[in-house]
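*Asks:* Fold the following for me, if possible:
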Amino acid sequence: MEFMADTPIILASGSPRRQELLRNLGIPFEIMPSDVEEVVELVDNDFADYAQKLAVKKAAAVSQMRSDAVIIAADTIVVFEGEVYPKPSSKGQAESFLRRFSGKTHSVFTGVSILGNGLSTVFAEETKVTFKELDDQLIRAYVDSGDPMDKAGGYGIQTAGALLVEKIDGDYLNVVGLPLSKLVETLRKEGIILLKEAE
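*Replies:* Okay, the predicted model is just below:
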């Protein structure tokens, strides 16, 4: 499968996971990470809105530099018991996150902003993730691997973090960091990308 685009598409993300997801679909894009401070106001515990605001902030920053392009920006947050769990700042914090998630269900929200070429749209997806009951040995081994340190909530479902997960309810790729089905549906509907016909 391969797509065409008349307008340059820029992914405003340095995440190799998001880049790989788009690349695997044959969507043409450039990479221009946004370096804005990832701080917005959480209002009434509306975490979908919070993730969307972060994505909009990233897209707007890159759009100022590339007004000729359509900017795709995303932000993924992990929420448990009314609290946002960021990327852990230490191994100890990563272990603490995973112990709290053990045997329980948390939510992963990804906000996506698409901006440019006369288009300004934003949406969020929520996926519920239930962890197994985790033993200390597994938690320590996973944290020692270094995998949790650059990931919201302290785990990556697409890597060894999958061993922690009992089940998910919703879009798996949303947990990876980009709700691809919804994104492509929106881009096609807006005429930003077109499927190439088989020759």
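*Asks:* Please count neighbours and contacts with C-alpha atoms only from this point.
*Replies:* Noted.
*Asks:* For the chain, just list every one of the strands.
*Replies:* Per DSSP state E, the chain carries strands over the ranges 3-4, 9-11, 30-31, 70-80, 83-85, 105-116, 119-131, 165-169, 194-195.
*Asks:* where does the last one sit relative to the chain's centre, distance-wise?
*Replies:* With C-alpha atoms, centre = their mean, to the nearest Å as the basis, the distance from the averaged C-alpha position of strand 194-195 to the chain average is 24 Å.
*Asks:* Now distance to Gly177 too, for the strands of the chain, in TSV please.
*Replies:* Shown next, in TSV, are the strands of the chain (distance: least, C-alpha to C-alpha, whole Å):
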stretch	distance to Gly177
strand 3-4	21
strand 9-11	13
strand 30-31	16
strand 70-80	6
strand 83-85	15
strand 105-116	7
strand 119-131	10
strand 165-169	14
strand 194-195	23
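*Asks:* Report the separation between Pro148 and Asn24.
*Replies:* 24 Å (C-alpha to C-alpha, to the nearest Å).
*Asks:* now the other sequence, so there's something to compare against:
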Amino acid sequence: MLILGSTSPRRKELLESAGIDFLTIKPNFDEDSIDKSAYDPKEYVSEMAKQKALSIYENYKDHVILTADTIVVIDNEILGKPKDEEDAYRMLKKLSNRTHEVHTAVSIVYKGKIENFISTSYVIFNDITDEEIYAYISTKEPMDKAGAYAIQSVVNDFIKGFKGDFHTIMGLPLKEVIERLKKYPL
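*Replies:* A predicted model of the protein is given here:
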């Protein structure tokens, strides 16, 4: 049986759309316990996904565990979930009229073996006004999203384009996940 270690509705929807049966369990891991400044962005996101998976593995050793973590990176700065509305504004203003990276790390743990991989895509933002940023922040949507936005939402007006896998930007590189899960007993 597959366990999705995530509270993300987007990850759940993506796996459901692929017709995969799974249970959802929230990882028992404090995301603030890992110091971002001690890692380069890709190492950091990979460590986050791995620690989430290991926190579930402790109690579900006979299951296949899938976890993921997504970060937005610009100027080598990791933009996680905003702390408050001011932080969300700062992030969106920094992304305005620029291209940034989105890294989604995935960990699959089964019988003590850990498989990690990272998928990277690039998102190009339009030049967005302060008025547009504040209107978006007022919806509260950016408050629990890496980089203060969700590509599949109203923020699409902010997006000029992207390069890479759309599902990576959403938070789970679905095609690669499906391919890698084929070797596990689900």
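*Asks:* Quantify their similarity with the TM-score.
*Replies:* The pair, once superposed, lands on a TM-score of 0.94 when counted by TM-score structural alignment, normalised by the length of the second structure; 185 aligned residues with a C-alpha RMSD of 1.6 Å.
*Asks:* So which of the strands of the first structure is nearest Lys53 of the first structure?
*Replies:* Minimum separation from Lys53 of the first structure across these (C-alpha to C-alpha) falls at strand 105-116, 7.5 Å.
*Asks:* list the helices and strands the lengthiest helix in the first structure packs on?
*Replies:* Using DSSP state H to define each element, the first structure has its longest helix at helix 47-63. Counting contacts by 3 or more C-alpha pairs under 8 Å, 6 or more residues apart in numbering; DSSP states H and E, helix 47-63 of the first structure packs against strand 70-80, strand 105-116, strand 119-131.
*Asks:* Would you format the ones you listed as TSV with mean neighbour count and distance to Glu20 of the first structure included?
*Replies:* Formatted as TSV, those follow (neighbours: other C-alpha atoms under 10 Å; distance: least, C-alpha to C-alpha, whole Å):
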stretch	mean neighbour count	distance to Glu20 of the first structure
strand 70-80	26	14
strand 105-116	25	17
strand 119-131	19	19
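*Asks:* Which one, of the strands of the first structure, ends up nearest to Arg99 of the first structure?
*Replies:* Comparing the strands of the first structure by C-alpha to C-alpha, strand 119-131 comes nearest, at 9.9 Å.
*Asks:* measure Ala61 of the first structure to Tyr155 of the first structure for me?
*Replies:* Ala61 of the first structure is 28 Å from Tyr155 of the first structure, by C-alpha to C-alpha.
*Asks:* quick one: which of the two has more around it?
*Replies:* In this view Ala61 of the first structure and Tyr155 are compared by other C-alpha atoms under 10 Å, and Tyr155 has more residues nearby, 27 against 17.
*Asks:* Now which residue in the first structure aligns to Gly164 of the second structure?
*Replies:* With TM-score structural alignment as the criterion, Gly164 of the second structure lines up with Gly170 in the first structure.
*Asks:* excluding its backbone neighbours, what's nearest its match?
*Replies:* Thr127 (4.6 Å; C-alpha to C-alpha, 6 or more residues apart in numbering).
*Asks:* quick revisit: the strands of the first structure: which one's closest to Tyr50 of the first structure?
*Replies:* Tyr50 of the first structure sits nearest to strand 105-116 of all the strands of the first structure, at 7.9 Å, using C-alpha to C-alpha.
*Asks:* can you name the residues of the second structure that that closest one overlays?
*Replies:* Under the alignment (TM-score structural alignment), strand 105-116 of the first structure falls on residues 99-110 in the second structure.
*Asks:* Who has more neighbours out of Pro148 and Asn24 of the first structure?
*Replies:* Each of Pro148 of the first structure and Asn24 has its neighbours counted (other C-alpha under 10 Å); Pro148 has more, 25 against 10.
*Asks:* What distance do you get for the more buried one to Lys58 of the first structure?
*Replies:* Pro148 of the first structure sits 23 Å away from Lys58 of the first structure, going by C-alpha to C-alpha.
*Asks:* Closest to the centroid, which residue in the first structure?
*Replies:* Centre of the first structure computed as the mean C-alpha position; nearest residue by C-alpha atoms, centre = their mean is Gly177, 2.5 Å away.
*Asks:* what sits against that residue?
*Replies:* Going by C-alpha atoms under 8 Å, 6 or more residues apart in numbering, Gly177 of the first structure touches Arg17, Arg18, Ala74, Asp75, Thr76, Thr110.
*Asks:* and the gap between it and Ile77 of the first structure?
*Replies:* Counting by C-alpha to C-alpha - Gly177 of the first structure and Ile77 of the first structure are separated by 9 Å.
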